[in-house]
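>>> Here is a sequence with its predicted model. Questions after.
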Amino acid sequence: MKIAICEDDHHVREENSTIIKKAAQFLKIAVTVLMFESAEQLLFELPDIIPIDLLVLDIQMGKLSGMDLAKKIREKDQDVSLVFVSNYDDYVFDGYEVNAMGYVMKPLKEDKMTHILSRVMKKKVVEEAHLIIEFNQRPTKLYLYDILYVESLGHYLKIVTQSGSYECKGSLVKFSESLTDIFVQVHRSYLVNLNFISAVHQKDILLSNGTVLPVSRNQKRHVKELFLAHYRGLANE
């Protein structure tokens, strides 16, 4: 696992690096820790350090704050995990804007870092889950986290991802056996990724990209319960 620390205080930077390595040792995972003394330095070297699994950012730094840095990073990478470490709690709600994994008050503690690393590892496992389909007469790899929904079209399936759609032969029932429990059947013709559901209405569901899909009467209650449980779980992590 590759972790980057951006902190303008040399002593805090070294202390946080030591804490991260101890937490990783406890979890029995190998880590490489990269350290940067400013947001500008990290942005300058960013093309050379991707992929990064976790960015640990100080909030108050020189001309460019940790929050400003996070926003610039999100312009390039929507998925990298971000954690803020600060003396102030003024920016906690701003963290939601950049989809931060956590906001930790200084000093960083080993038990807190262990929890954060555990979550990053769990996220990596989810992100690496994939399946292989036959598309345009060749094997195509699709990551489960990238799939918005799957639609049954007779003897074919339409798999819609964040970057495009794919068609392959198959049945929805058989295909669902390859998926994780993050997918829910909302209708006899649709399987949907809970991560992309924005709202459950009386007769349909709204996805985060604006797509509206039907929800069957006998599935609506189940879908709504799973949807609420999923987001309550995310909020409590």
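In hand now; what should we look at?
>>> CA only for contacts and neighbour counts going forward, please
OK.
>>> Closest to the centroid, which residue in the protein?
Nearest residue to the geometric centre of the chain (CA atoms, centre = their mean): Asp79, 5.3 Å.
>>> Which helix or strand contains it?
Using DSSP states H and E, Asp79 sits within no helix or strand.
>>> do the same with the one 5 residues further on
Secondary structure assigned from DSSP H and E places Phe84 in strand 81-86.
>>> After that strand, which helix or strand is next?
With secondary structure assigned by DSSP H and E, strand 81-86 is succeeded by helix 94-97.
>>> Please verify my assumption that Ser178 contacts Ile132.
No. The criterion here is CA atoms under 8 Å, and Ser178 misses it with Ile132 at 9.7 Å.
>>> which residues touch stretch 123-135?
Pro139, Thr140, Lys141, Leu142, Tyr143, Leu144, Tyr145, Tyr166, Glu167, Cys168, Lys169, Ser178 (CA atoms under 8 Å, 6 or more residues apart in numbering).
>>> residues in contact with the first one?
Right, Pro139. Contacts of Pro139 (CA under 8 Å, 6+ apart): Ile132, Ile133.
>>> Tell me the spacing between it and Gly154.
Distance, Pro139 to Gly154, using CA to CA, to the nearest Å: 21 Å.
>>> And for the fourth one?
As for Leu142, its distance to Gly154 is 21 Å (criterion: CA to CA).
>>> repeat for the second one
In this view, Thr140 and Gly154 are 21 Å apart by CA to CA.
>>> got the contact list for Leu213?
So Leu213 contacts Asp204, Ile205, Leu206, Leu207 (CA under 8 Å, 6+ apart).
>>> With Phe183 instead?
Leu191, Val192, Asn193, Leu194.
>>> ditto for Val12
Per CA under 8 Å, 6+ apart, neighbours of Val12: none.
>>> now the helix or strand where it lies: how far from the chain's centre is it?
Using DSSP H and E, the element containing Val12 is helix 10-27. For helix 10-27, the separation from the chain centroid amounts to 23 Å (computed by CA atoms, centre = their mean, to the nearest Å).
>>> Please compare the first structure with the one that follows:
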Amino acid sequence: MDGFEVARIIREKDQQAIIIFITSHAEWMPEAFEVNAFHYLIKPIDEIKVKKVLMKAIDQLSLRKMILQFTIQKKVYTIYLGEVEYFESMKRKMIIHLKTGEEYEYYGTMKEVIDKISPQLFTQIHHSFVINMDYIQMKSGEGLVMQSGREITITKKYHPAFQRAYRNYVLMRTKE
């Protein structure tokens, strides 16, 4: 079994896993994108570069461990933002869609959510949707398909901001 096969198995079991390839085969780098690798280091490796990549991985894990608290019927809930696939706004209610398929509904506004989330990990793509870029399965035309299979349209108003945010997200994950 090669490293890409192992990475595919890891990705099937854990969408959040941080995968870093170390190899002497630069030509295989495109395959790393298929498994959403965090980084791809080419041998011989430089100790300083390895430290930078590992520090970025730690920063990424820290972003995923940020929490969000909300109240439903006088009970306070706490969730990790890294577990949120996307937020949906319906009138005065917010619906939190988790990667597990669980949903939480509470009274709140999109502005309150946007003020609490990390713009490095989340971006608004529609007046009713803020998505976690870790859970984008693919971009299709003017929409996204999330890991859950949910298709969400990117409206014209949010398209330029999404393009910038997603480019920065990818650069953050692959930057040396």
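Good, I have the coordinates. Owing to the predicted nature of the structure, the values given are computational and were not obtained by experimental measurement.
>>> ok so, going back, okay, the helix holding Val12 of structure 1 sits on what stretch of structure 2?
Aligned by TM-score structural alignment, helix 10-27 of structure 1 falls on no residue of structure 2.
>>> ok and that helix relative to strand 81-86, angle-wise?
Put simply, helix 10-27 of structure 1 runs at 130 degrees to strand 81-86, going by axes from the mean of the first three to the mean of the last three CA atoms, to 10 degrees.
>>> what about whatever residue of structure 2 lines up with Leu117 of structure 1, distance to Leu61 of structure 2?
Taking TM-score structural alignment as the alignment basis, one finds that Leu117 of structure 1 is matched in structure 2 by Leu54. Distance, Leu54 of structure 2 to Leu61 of structure 2, by CA to CA: 11 Å.
>>> and what of Ser89 of structure 2?
The value you get for Ser89 of structure 2 to Leu61 of structure 2, if CA to CA is used, is 27 Å.
>>> Between those two, which is the more surrounded one?
Ser89 (21 against 15; other CA atoms under 10 Å).
>>> superposed on structure 1, where does the helix or strand that one falls within end up, distance-wise?
Element membership for Ser89 of structure 2, per DSSP H and E: strand 84-90. Aligned to structure 1 and superposed, strand 84-90 of structure 2 gives a mean residue distance of 2.0 Å (mean CA distance after the TM-score superposition for structure 1).
>>> in structure 1, what residues pair with that strand?
So strand 84-90 of structure 2 is aligned with residues 147-153, judged by TM-score structural alignment.
>>> residue ranges for the helices of structure 1, please.
With DSSP state H as the criterion, structure 1 has helices at 10-27, 39-49, 66-76, 94-97, 110-128, 172-176, 217-236.
>>> Mean deviation, the fifth one versus structure 2?
Its aligned residues in structure 2 lie a mean 1.3 Å from helix 110-128 of structure 1 after superposition (mean CA distance after the TM-score superposition for structure 1).
>>> so how far is Cys168 of structure 1 from Asp79 of structure 1?
28 Å.
>>> thinking again about what came up before, among the helices of structure 1, which comes closest to Lys2 of structure 1?
helix 39-49 (8.7 Å; CA to CA).
>>> Now do that closest one: which range of structure 2 does it align onto?
Under TM-score structural alignment, there's no match for helix 39-49 of structure 1.
>>> got the angle for that helix vs helix 66-76?
Using the same axes, to 10 degrees: helix 39-49 of structure 1 against helix 66-76 is 30 degrees.
>>> residues in contact with helix 39-49 of structure 1?
Against helix 39-49 of structure 1 from outside (CA under 8 Å, 6+ apart): Cys6, Phe36, Met61, Leu64, Ser65, Gly66, Leu69.
>>> What count of nearby residues applies to the alignment partner in structure 2 of Ser208 of structure 1?
Counting by TM-score structural alignment, Ser208 of structure 1 lines up with Met146 in structure 2. Neighbourhood size, Met146 of structure 2 [other CA under 10 Å]: 21.
>>> I figured Met146 of structure 2 hits Asn132, correct?
No. In this structure, Met146 of structure 2 is not within contact of Asn132 by CA under 8 Å, at 9.0 Å.
>>> which residues are common contacts for those two?
Glu85.
>>> what sits against Asn77 of structure 2?
Not Asn; residue 77 of structure 2 is Tyr. Per CA under 8 Å, 6+ apart, neighbours of Tyr77 of structure 2: Gln69, Phe70, Thr71.
>>> Compare those and tell me which has the most neighbours.
Result: Phe70 is most packed of the contacts of Tyr77 of structure 2 (other CA under 10 Å), 16 neighbours.
>>> Alignment lookup: that residue to structure 1.
Checking TM-score structural alignment: Phe70 of structure 2 goes with Ile133.
>>> cool, and Phe162 of structure 2?
Match for Phe162 of structure 2 (TM-score structural alignment): Val223.
>>> and the residue nearest to its match when sequence neighbours are not counted, how far is that from Gly233 of structure 1?
Nearest non-adjacent residue to Val223 of structure 1, counting by CA to CA, 6 or more residues apart in numbering: Val186, 6.4 Å away. From Val186 of structure 1 over to Gly233 of structure 1 the distance is 20 Å, taken as CA to CA.
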